[in-house]
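Everything below, folded, please.
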Amino acid sequence: MPTALVLGVNGQDGSFLAEALLRRGYHVIGAARDTTCRHVAPASGLTYERLDLQDLAALGQLLEECSPDLVFHAAAVHGPAGFAYEPVWAAMAAVNTVSLHAVLEHARTRSPTMRVIYANSAKIFPGPLAGRIDETTPYRATCLYSIGKIASLELVRHYRTRHGIAAGNLILFNHESRRRPANYFLPRIAEALDRALADPAFRLEVETLDFHGDWSCAAELMDIAVDIAEKAPGEDFVMASGTTWTGRAAVETVFARHGLDWSRHIAVRQAPRDPGPAFSVALDLLEAKTGRRPKKHISDIVELLRPASPR
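A predicted model of the protein is given here:
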């Protein structure tokens, strides 16, 4: 039975990764700094290890003891749009980048056949995005978070090309679930839809809807991530739905599914403006290497996010 170590198992991505790996028969070790495992059921078969990724000695000991065939690094210090990273820079660098280096060094020196998959971010691409976005799109740092993610991207590529480690980046666009903080855009819209269905007078205020976004289902993306680990672990992939929406079109679509006029329930502070050129995430490499691409429509994703909707 292959062994997989999931760093950041209590986060959205880590927990869905663990569940996908368990379904496929892996022995899964999940690590996070909390006292207990948050999302994955105790009866699932997962082995939980309490670990602070800023403690490199403890991380090295865990890698030595469990000797995983596969490591998913899904831990991160991050926040929604507008989050100030300056006060948490040291912790963010330690968790997002320095601990990744420790994993890659363990692979180089102790376990050269170990595969390493890193959850990277589309924040490496400077906004506003426009045109075709794929694995060759130039990246540039625009905040402290993207500085760390670009460093991690290059670390993975360095250990892959210089030392032959089967390591890859998942360059993730917006991907949603109930396990994601409720202050992100689509979870807020899902809650607003739920409340509007219960109260015709409900209104949510948002700053603007004149922007472009690509939203996918986190559980679906993480299941595809396991395919990447099994079929193409030594490559980088952009991961998204492949369908771009304006915020306005997304809101109109999910409210119309329930026969509601979104404008009665969503108040936009800024005057309407041109959202600018659209972008499109190209999934050609993902389909070629795994035979898969996300299928969940934005309305399906919002239904999964609604607090009152059945699971």
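
Could you use CA atoms for every contact and neighbour count after this?
Fine.

What sits closest to Ser15 if chain neighbours are left out?
Val9 (4.8 Å; CA to CA, 6 or more residues apart in numbering).

should've said Glu287
Arg293 (6.0 Å).

re earlier: just to check, the residue nearest to Ser15 is in contact with Val28?
No - the pair Val9 / Val28 is not scored as a contact, 10.1 Å apart, by CA atoms under 8 Å.

before we move on, the earlier item: tell me if I am right that the residue nearest to Glu287 is in a strand.
No - under DSSP: H, G, I helix; E, B strand; the rest coil, Arg293 sits outside any strand and is assigned coil.

picking that back up, SS state for the residue nearest to Ser15?
Val9 - assigned by three-state DSSP - is coil.

To what extent is it buried, counted in neighbours?
By the measure other CA atoms under 10 Å, the count of residues near Val9 is 30.

List the contacts of it.
Shown in contact with Val9 (CA atoms under 8 Å, 6 or more residues apart in numbering): Ser15, Leu17, Ala18, Gly30, Ala31, Ala32, Cys37, Ala74, Ala75.

before we go on, could you also do this sequence so I can check it against the first one:
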Amino acid sequence: MTSAQHPRSAFITGITGQDGSYLAELLLSKGYEVHGLVRRGSTAATHRIDHLRSDRHDPESRLQLHHGELVDTSRLVSLLSDIVPDEVYHLAAQSHVPVSFDEPESTANVTGVSTVRLLEAIRMIGLDVRFYQASSAEMFGSTPPPHHEDSPLRPVSPFGVSKMFGYWTARTFREAYGMHTVNGILFNHESPRRDEAFVTRKLARAAARIALGHERHVYLGNLDAVRDWGFAPEYVEGMWAMLQADEPGDYVLATGTAHSVEDFARLCFGHVGLDWTRHVRFDERYLRPTEVDALVGDPSKAAHELGWRPRTFAPELARIMVDAELSLLQGRTADVSPFPTPPAGHPGHPIAG
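Okay, here's the model as predicted:
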């Protein structure tokens, strides 16, 4: 049988999130068969990937969703045994840092221990698979920037601690069992698909709504926090590139540029001709028990070994996100995929037979 009849396959946890949806699009554009894990007990908000599922009941679709929970090891074993993927991308997590202070045990279970469950399932089955672990810049915590792959890990939140657990688990399975595991240490990456609870989407949405007269103010916590903000579709390209390298390793993906929350507010409101100081209000309820003052990455290793470089930086990112919010409010298409959908009949088309 031809290679077109046997496309490479990938299993994505967190496929309905920002990164998972962009990654699914990227892999489909490359001809992959894509399988995603979604929670049965939730409403399974699939709006970020519904455009990829022209016929969601077609058993021949190149995009298949499977119900399951990251806390259910037997289900993970069953799914991985049936799918036999070439690549596994573990993106699912409780990813809200403030929520992790309210729900530390749940965060540790879903964000940290799930990595053990997946890797142990892969090892038990004996799958020859390449595994991507979604690590986070929050692992660096109080370590001063710039941050690179060898910077000390000093997390200051339950989320950061949970991500560090997953990071070391992936490295341990690589070193102990020779498994092909990589850690993508991604710095903040945003898009119009970002959850509204994250500060970049919150600011972009507020700027658009205030510009159109729908509201007057937005309430934020620490305006001095400094972050390294990039564009999510470019970062999923880096995820894929990591798993194509001959040897597994760990890579920082970042822009290498620093902007404060205040800077991003200025960029968003400035794009619609408004003075941010007239509309942004401080609310101490949004302060974290411990704050990470600055996270700024050094992506030179990824550039040298993977050829990955960021193309979109904070000023353009703010414009992209505000324009998407304006389009949404005005009833226009707000989010266009950056990855082309293959033509019908191509093995990467979501409803190819």
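
Once they're superposed, tell me the TM-score.
The TM-score (TM-score structural alignment, normalised by the length of structure 1) is 0.88; 304 aligned residues with a CA RMSD of 2.6 Å.

overlap in contacts of Val9 and Val28 of structure 1?
Ala18.

before we move on, the earlier item: what does the residue nearest to Ser15 of structure 1 align to in structure 2?
Aligned counterpart of Val9 of structure 1 in structure 2: Ile15 (TM-score structural alignment).

Tell me the spacing between its match and Ala314 of structure 2.
Using CA to CA, to the nearest Å, we find Ile15 of structure 2 at a distance of 25 Å from Ala314 of structure 2.

Asp283 of structure 2 versus the match of Val9 of structure 1, what's the distance?
33 Å.

What number of residues are in the vicinity of Glu103 of structure 2?
Using other CA under 10 Å, Glu103 of structure 2 is surrounded by 14 other residues.

And Ala218 of structure 1, by the same measure?
For Ala218 of structure 1, the neighbour count with other CA under 10 Å is 24.

isn't it right next to Arg180, touching?
No - counting by CA under 8 Å, Ala218 of structure 1 sits too far from Arg180 to count as a contact (9.0 Å).

what do these two both touch?
Gln12.

For the counterpart of Thr113 of structure 1 in structure 2, which non-adjacent residue is spatially closest?
Aligning on TM-score structural alignment places Thr113 of structure 1 opposite Asp128 in structure 2. Closest residue to Asp128 of structure 2 apart from its sequence neighbours, by CA to CA, 6+ apart: Asp86 at 7.2 Å.

since we're on the one you found, how many residues are nearby?
Neighbours of Asp86 of structure 2 (other CA under 10 Å): 17.

Return the residues in contact with it.
For Asp86 of structure 2, the contact set (CA under 8 Å, 6+ apart) comprises Arg8, Ser9, Ala10, Asp128, Val129, Arg130.

same thing but 6 Å
Ser9, Ala10, Val129 (CA atoms under 6 Å, 6 or more residues apart in numbering).

What is the nearest of these to Trp168 of structure 2?
Val129 (18.5 Å; CA to CA).

Quick one: the strands in structure 2, in order.
Counting by DSSP state E, structure 2 has strands at residues 9-13, 33-38, 63-67, 87-90, 130-136, 180-186, 189-190, 218-220, 226-227, 230-231, 250-253, 259-260, 280-282.

Aligned counterpart of Asp52 of structure 1 in structure 2, please.
With TM-score structural alignment as the criterion, Asp52 of structure 1 matches Glu69.

number of nearby residues for its match?
Neighbour number of Glu69 of structure 2 under other CA under 10 Å is 18.

now it: how far from Leu328 of structure 2?
Separation of Glu69 of structure 2 from Leu328 of structure 2 (CA to CA): 32 Å.

With Ser162 of structure 2 instead?
In terms of CA to CA, Ser162 of structure 2 sits 35 Å off from Leu328 of structure 2.

neighbour count winner among those two?
Ser162 (29 against 15).

which non-adjacent residue is nearest the more buried one?
Gly112 (4.4 Å).

And for the one you found, the neighbour number?
Count around Gly112 of structure 2 with other CA under 10 Å applied: 26.

Then the one 3 residues further on?
The local packing count at Thr115 of structure 2 equals 27, with neighbours defined by other CA under 10 Å.

That one maps to what in structure 1?
Aligned counterpart of Thr115 of structure 2 in structure 1: Leu100 (TM-score structural alignment).

on that earlier part again, the alignment partner in structure 1 of the residue nearest to Asp128 of structure 2 and Asp284 of structure 1: what is the separation?
With TM-score structural alignment as the criterion, the equivalent of Asp86 of structure 2 in structure 1 is Asp69. As judged by CA to CA, Asp69 of structure 1 and Asp284 of structure 1 stand 27 Å apart.

Next: Gly131 of structure 1.
15 Å.

Name all residues that make contact with Ala204 of structure 2.
Counting by CA under 6 Å, 6+ apart, Ala204 of structure 2 touches Cys268, Met321, Val322.
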